[in-house]
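In: Okay, structure incoming, though there's no sequence with it:
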């Protein structure tokens, strides 16, 4: 199947740490009225993480500086281990935190624990994935986190905590993010390799969709998207429009990070 990929290479890019992304985006537009986003997200356990590093696969809705994220993450600093865990992240004009570490998210279904361990895929299989969705309640503006094949409601972010997302999202992202402090080699992302178009190997967001202000579910095929990778030596992203009935729009992402990049570069 045909796809587009962001893989521009510049070997002179220094490894300075910070946040690195490999995402497909519905770009910011002030006229966008997005009320949700979702996908079936593959689960992974990237290697070579320690200290304040993290590596995650996520969906993010945003308006201005305010955003909501849902996905999986490996974050030794927050959790004290390198397990793959379910996470949410909130940023408002006044708050920024994982899960319920600051006021905001109302967790109504504790049978689905935030911070809970998730099974991790193995490169080449077996593969584990799970549907995750963010959806705005059109009656009151609350943003809900829905998880699993039955769209189980985990909890919600009240509209009243936002000044921008109390209305609509104006941009969305699907894919991977890593963080490493300056001077610390960047960890791997997703399945740990560049995407090759194989769901047994790549990190993915399958059936990637968004919600309109009329509460209609739309595929990413129905809107112009942008591929973004700010460190393509280490991480890349690809988009498969119209990939098939089962997969819908397919976002693939991942990369080896600095450890493996240096190893391959020195061969």
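Out: Good, I have the coordinates. Everything quoted here is computed from the prediction, not taken from an experiment. Numbering: from 1, shown residues only.

In: drop to CA atoms for contacts and neighbour counts, all remaining ones
Out: Noted.

In: can you pull out the strands in the stretch 51-200 of the chain?
Out: Taking DSSP state E, counting those that start in this stretch, the strands of the stretch 51-200 of the chain run over residues 54-63, 66-74, 85-91, 96-98, 106-107, 129-136, 143-147, 152-157, 171-180, 189-190.

In: Residues touching the fourth one, excluding its own?
Out: When you say that, I think you mean strand 96-98. Contact with strand 96-98 is made by 87, 88, 89, 90, 91, 102, as judged by CA atoms under 8 Å, 6 or more residues apart in numbering.

In: Presented hereafter is structure B, for comparison with structure A:
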């Protein structure tokens, strides 16, 4: 079971940062026509000419014709639902004009220094016993493997878990295809990433992709050429407001990644907003369908052997605590090779160390569909050592 998902879960390649994408006091990125600064969070958002975004620096996209919305008539079979309250902190300070997209500058929002180049993260052994690697990964995920999959969907709760210095806590959906050494993925979710910004304590939206097993291709958000953004509302990397609180109101995020049945591009939808797409040209195996969809949480830790990291996954509480306390994924869907959305079948479970982070499948329900709770606190009396 572990080998099925090792390619995607274990070992995330970290993105390079564009030389032109600098913080306050430095040059604006190419094509910027307006700058918005969130005084509440220190985020700096540049509104960039949609035709001058980083994607079009990719050599395979030089003559690319942008599509503003999916040209598909595919209809989902899933039941409708009401979205929770969702916003990004920078929205209250302005909006990007038509014909532009928002790009968040990488920065430390307390002292506005340029974020250092982020190193490649070595692929680790899923047993969690590879002490020679700079990062070790632990996870609690559900997955569907096999077949020709054209998309995946989930609605999942958003939290601000505690994350130790230079570590990362992810909650996301992955779609992948290809052999381990050259896997292609498209990924989206939320994370608290103290590797990128040491003072980061809040969840932010992110995307990621690779076309060669996390070796040389791919990046977070728009930090390299590849993903084509078409929407002026969502800033990838932007902080999410509000988030769930323990015993309080839960807030969640809905993400769809679906292959367009005409162009073959992988479209990203956040809530009801078509954010943009990964063109098929940048991939090898994902030129065609995916062969796996994965949902759940991941921890990337650089803590040496000895005491286990106290970085939390999800809400930082175990699944058995249930609704309002544990983090959840609900209404899981896949899109089959007829482009029909349906419930996933034969859902697998992958957990590296259940005493640290676990996952609990729940019975299907009219409101929650296929769903599970996941997460945990990391270091505790039962999770004391690596």
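Out: Yep, it's here. Worth saying up front: this structure is predicted, and the values here are computed from it rather than measured.

In: What does the superposition give as a TM-score?
Out: Their TM-score after superposition, calculated using TM-score structural alignment, normalised by the length of structure 1, is reported as 0.85; 244 aligned residues with a CA RMSD of 2.1 Å.

In: circling back: format the strands of the stretch 51-200 of structure 1 as TSV; extra columns: distance to residue 40 of structure 1.
Out: Formatted as TSV, those follow (distance: least, CA to CA, whole Å):
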stretch	distance to residue 40 of structure 1
strand 54-63	10
strand 66-74	10
strand 85-91	14
strand 96-98	21
strand 106-107	21
strand 129-136	4
strand 143-147	10
strand 152-157	14
strand 171-180	11
strand 189-190	14
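
In: how about CSV for those, with distance to residue 36 of structure 1 and mean neighbour count added?
Out: CSV is the format used below for those (distance: least, CA to CA, whole Å; neighbours: other CA atoms under 10 Å):
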stretch, distance to residue 36 of structure 1, mean neighbour count
strand 54-63, 7, 26
strand 66-74, 10, 25
strand 85-91, 15, 20
strand 96-98, 20, 16
strand 106-107, 18, 16
strand 129-136, 4, 23
strand 143-147, 8, 22
strand 152-157, 13, 19
strand 171-180, 9, 26
strand 189-190, 23, 34
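
In: Relative to residue 123 of structure 1, which of those strands is closest?
Out: Of all the strands of the stretch 51-200 of structure 1, strand 189-190 sits nearest to residue 123 of structure 1, with 9.8 Å by CA to CA.

In: Return the distance of the closest one from the chain's centre.
Out: 10 Å (CA atoms, centre = their mean, to the nearest Å).

In: next SSE after that strand?
Out: strand 203-211 (DSSP states H and E).

In: Pick out whichever of the contacts of strand 96-98 of structure 1 sits closest to residue 135 of structure 1.
Out: residue 88 (13.7 Å).

In: Please tell me how far the closest one sits from residue 48 of structure 1.
Out: In this view, residue 88 of structure 1 and residue 48 of structure 1 are 22 Å apart by CA to CA, to the nearest Å.

In: likewise residue 22 of structure 1?
Out: 18 Å.

In: Also residue 152 of structure 1?
Out: 33 Å.

In: same check, this time on residue 200 of structure 1
Out: Note on residue 200 of structure 1: its distance to residue 48 of structure 1, by CA to CA, is 21 Å.

In: same check, this time on residue 166 of structure 1
Out: Using CA to CA, residue 166 of structure 1 is found at 38 Å from residue 48 of structure 1.

In: can you check residue 29 of structure 1 too?
Out: 37 Å.

In: Who has more neighbours out of those two?
Out: Between residue 29 of structure 1 and residue 48, counted using other CA atoms under 10 Å, the more crowded position is residue 48 (18 against 11).

In: In contact with the more buried one: list those residues for me.
Out: 187, 188, 259.

In: Mind checking which of these are buried?
Out: With burial judged by 16 or more other CA atoms under 10 Å, the buried subset of the contacts of residue 48 of structure 1 is 187, 188.

In: Select from the contacts of residue 48 of structure 1 every entry located in helices.
Out: Per DSSP state H, helices hold the following members of the contacts of residue 48 of structure 1: residue 259.

In: Adding distance to residue 117 of structure 1 as columns, could you present the contacts of residue 48 of structure 1 in TSV?
Out: Shown next, in TSV, are those (distance: CA to CA, whole Å):
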residue	distance to residue 117 of structure 1
187	20
188	19
259	26
